[in-house]
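no FASTA, just this:
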């Protein structure tokens, strides 16, 4: 594959992403269901590509882009680092603590119950299914297309050559479940009085519907921390992210060559970026890193990853695994609905629905889906969901990274019960902690007050 082939592939992707945005802006049906333009573009390209009509001149390697883009995305997460606000934590420990526990449980329940169901049920009905099959559901649902690409790549390196397509399918179904399921529960919530900050869909802003921001409501994408006369600020931020990505890939290869431990490239890029963040903050370089610019680069990589992830799905693999995949996806949907409707009100006191619907969206796709659902029901973040999510992120990330990096090896190499056991213990610990600290509010009415009314 030549450099020109890469350019052509991304040019085609860009054209269809632009078409997807145009459809989002002009077609009411698309607006009604909040379908992301990159997902629309991916489905069109899938139909017109090698798996469909075969009229798009894609190179043979478009399936490899996702595993490369995810390295850049995780590097961006690490470069942006984390922060703590001890004062808010002390003043609002009940709200933050219970939400943190709920968010961890939402992840642990997928990491444990989906593989458990796969091993005990699916692998018995379909003996050719390996014990890692269930983790592909969690990678797609809880992780989105980016993590699906990373975990799929890890499975492929361990010999499961169909894993990437299955993971991408799970991620696609997950996002659709998040969008359609989220809208269903929001409509139900408005009728039942669960929502505290909206009364109906007529309150949704136009920029959420069509994706176009009016002139008087536009915000800056970021600050110019480097003089453009010396170096373009975008080039500076991209350079920092690419440095972390390159070092991460080099470390991954070096560790494998030295001791045979096959750590994912994206994990090492993330860890490298975290180290860079800490060093930058210490020496003052962090003052010249703008989180919004890094976030925009990561967001761009994510949109292209979603496109290539869907466009490169091998339909023959999906047909091959249709029955076990259908069972696995049904299991995943049951898990996320139970997490929303049972644990949501049990583990969140004020504004339980707003906080739980965000986690529902986050647990079926990506942060953006959760954010869209939250903006519909709580456009001003009065439930403080985003604040608490930012606080919880540094503590929930290790549990995620362990699952994505060690899960494939443990599930395929005979340590499956140990892996499942770890997350069953975490899940049980979350429930026990909430009961012990009296953060268990299942008996309260579902139309209870919002966060600011409880205090």
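Looks like it arrived, so ask away. What you are looking at is a predicted structure, and each value in this text was computed from that prediction instead of being measured. Numbers count the residues shown, from 1 in each chain.

can we go C-alpha only for contacts and neighbour counts from here?
OK.

doesn't residue 251 make contact with residue 262?
No - between residue 262 and residue 251 there is no contact under C-alpha atoms under 8 Å: 10.5 Å.

separation between the residue positioned nearest the centre of the chain and residue 161?
Compute the mean C-alpha point of the chain, and by C-alpha atoms, centre = their mean the closest residue is residue 366, 3.0 Å away. Per C-alpha to C-alpha, to the nearest Å, residue 366 is found 25 Å from residue 161.

want to compare, so here's the second one:
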């Protein structure tokens, strides 16, 4: 059957149904709750099982994998329109936290590319971009996996998206299962005052549903429905910017046929441009940041479903050896950073902060928050507040890694990523020791570490 408007509607209905089922499973199935699996991930696995690549029960169109490439452009358009973080003063504690986070991200990028040139390409014959799958699926998460996969896929590597989403799925599971194991290990060793029981976690984190008394608005109406629905205005703004990014990409392709400009990068730049111009006018006050975050969140949820459901199992099987080596390396890197670097750099509640970092370094800040609540139920460690500031220097690195590294690899200069990002990560690790940002009092990791003055 030819792809048409109703094909899109059918796919949207199937994806919506899977998300509803995923929400119910998260609410009522104990293992899904204890693993804190997002409804989108559950829906993605169901889509993969029931879709045309497995049982063939759900009649998805053959464009299912393309939706992720479109949705990541929507996410980046919202990111470009987002508010700039407010700068605050860095202290030694925050600086060390920031250096640790920067190093974690940079090393995932660099080490992955080092492995590509030292092992994967010469031994297994993988494309050079195979090394990018480490950070794209782990520290980057599903959004970065979609972005990297779409760029490499457009350049001719047909299986890039499937492998990128496989990496993101494994990274998320490693983050959740490994995080729970680390939390219990920390409680036994006395690194945390209290390990909250699963039943003591807020109902929102356990079931995925928000009780009536705890609900918050997802947006604020900035227009009257007599003119245009408030949600409609924000959707129109995001849609225009996304299409502007697509149009710019097509225009660049006409001028330079040998160069493919990523749509999500241009959508992000278009969002920044619109924001920069609109903030000089009264029009900016009608852009609601909460609604933009909701639009971005919905796009990410659907993106995850499409990404996992479009994974080609046979392709993953063809690459199972290098993928396994890549995942083992990622896990070893994260564990080494957590076990030996974090106790030296993190001031105060080092265990809580490094467990939080473990969560986002394996794919999702939402996982970080859930793990943090297990060892710090009342959020007394102030990890969230400090991470908000510590992440500021990491954000440009993350954006550059997603937007620039695949283009550099495609030009044949991927070795600069291997050398440059690895060197940046090592410098970030050494810098706190040189500048005196480390803990003022160091005790063996197996002893209870009190907050440093």
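Noted; the coordinates are in hand. What you are looking at is a predicted structure, and each value in this text was computed from that prediction instead of being measured.

and the residue nearest to the centre of structure 1, how far from residue 76 of structure 1?
Distance from residue 366 of structure 1 to residue 76 of structure 1, by C-alpha to C-alpha: 15 Å.

tell me, how many residues neighbour the residue mapped onto residue 231 of structure 2 from structure 1?
Matched to structure 1 by TM-score structural alignment, residue 231 of structure 2 sits across from residue 234. Residue neighbour count, defined by other C-alpha atoms under 10 Å, stands at 19 for residue 234 of structure 1.

the closest residue to residue 234 of structure 1 other than its chain neighbours: how many residues sit nearby?
Once flanking residues are discounted, residue 234 of structure 1 sits nearest to residue 293: 7.2 Å by C-alpha to C-alpha, 6 or more residues apart in numbering. As a burial measure, residue 293 of structure 1 scores 22 neighbours (other C-alpha under 10 Å).

quick check: residue 293 of structure 1 touching residue 225?
No - using C-alpha under 8 Å, residue 293 of structure 1 is not in contact with residue 225; the gap is 9.9 Å.

mean distance, the longest helix seen in structure 2 to its aligned residues in structure 1?
Longest helix in structure 2, counting residues (DSSP state H): helix 160-189. Its aligned residues in structure 1 lie a mean 1.0 Å from helix 160-189 of structure 2 after superposition (mean C-alpha distance after the TM-score superposition for structure 1).

which residue numbers in structure 1 go with that helix?
The aligned range for helix 160-189 of structure 2 is 163-192, by TM-score structural alignment.

give the contact list for residue 42 of structure 2.
By C-alpha atoms under 8 Å, 6 or more residues apart in numbering, the residues touching residue 42 of structure 2 are 19, 22, 25.

so which of the residues you listed hold up in structure 1?
Among the contacts of residue 42 of structure 2, the contacts conserved in structure 1 (both residues aligned by TM-score structural alignment, their matches' C-alpha atoms under 8 Å) are 19, 22.

and the contacts of residue 42 of structure 2, which of them are in helices?
Using DSSP H, the contacts of residue 42 of structure 2 in helices are 19, 22, 25.

for the first one, grab the count of nearby residues.
What that stands for is residue 19 of structure 2. 24.

isn't it right up against residue 43?
Yes - under the contact definition of C-alpha under 8 Å, residue 19 of structure 2 touches residue 43, with a separation of 5.3 Å.

which residue in structure 1 lines up with residue 395 of structure 2?
So, by TM-score structural alignment, residue 395 of structure 2 is matched to residue 397.

brain fart, residue 40 of structure 2
Taking TM-score structural alignment, residue 40 of structure 2 has residue 38 as its aligned residue in structure 1.

and that match, what element?
Here residue 38 of structure 1, judged by DSSP states H and E, is contained in helix 37-48.

so what corresponds to residue 334 of structure 2 in structure 1?
Alignment note (TM-score structural alignment): residue 334 of structure 2 maps to residue 336 of structure 1.

count the neighbours of its match for me.
For residue 336 of structure 1, the neighbour count with other C-alpha under 10 Å is 26.
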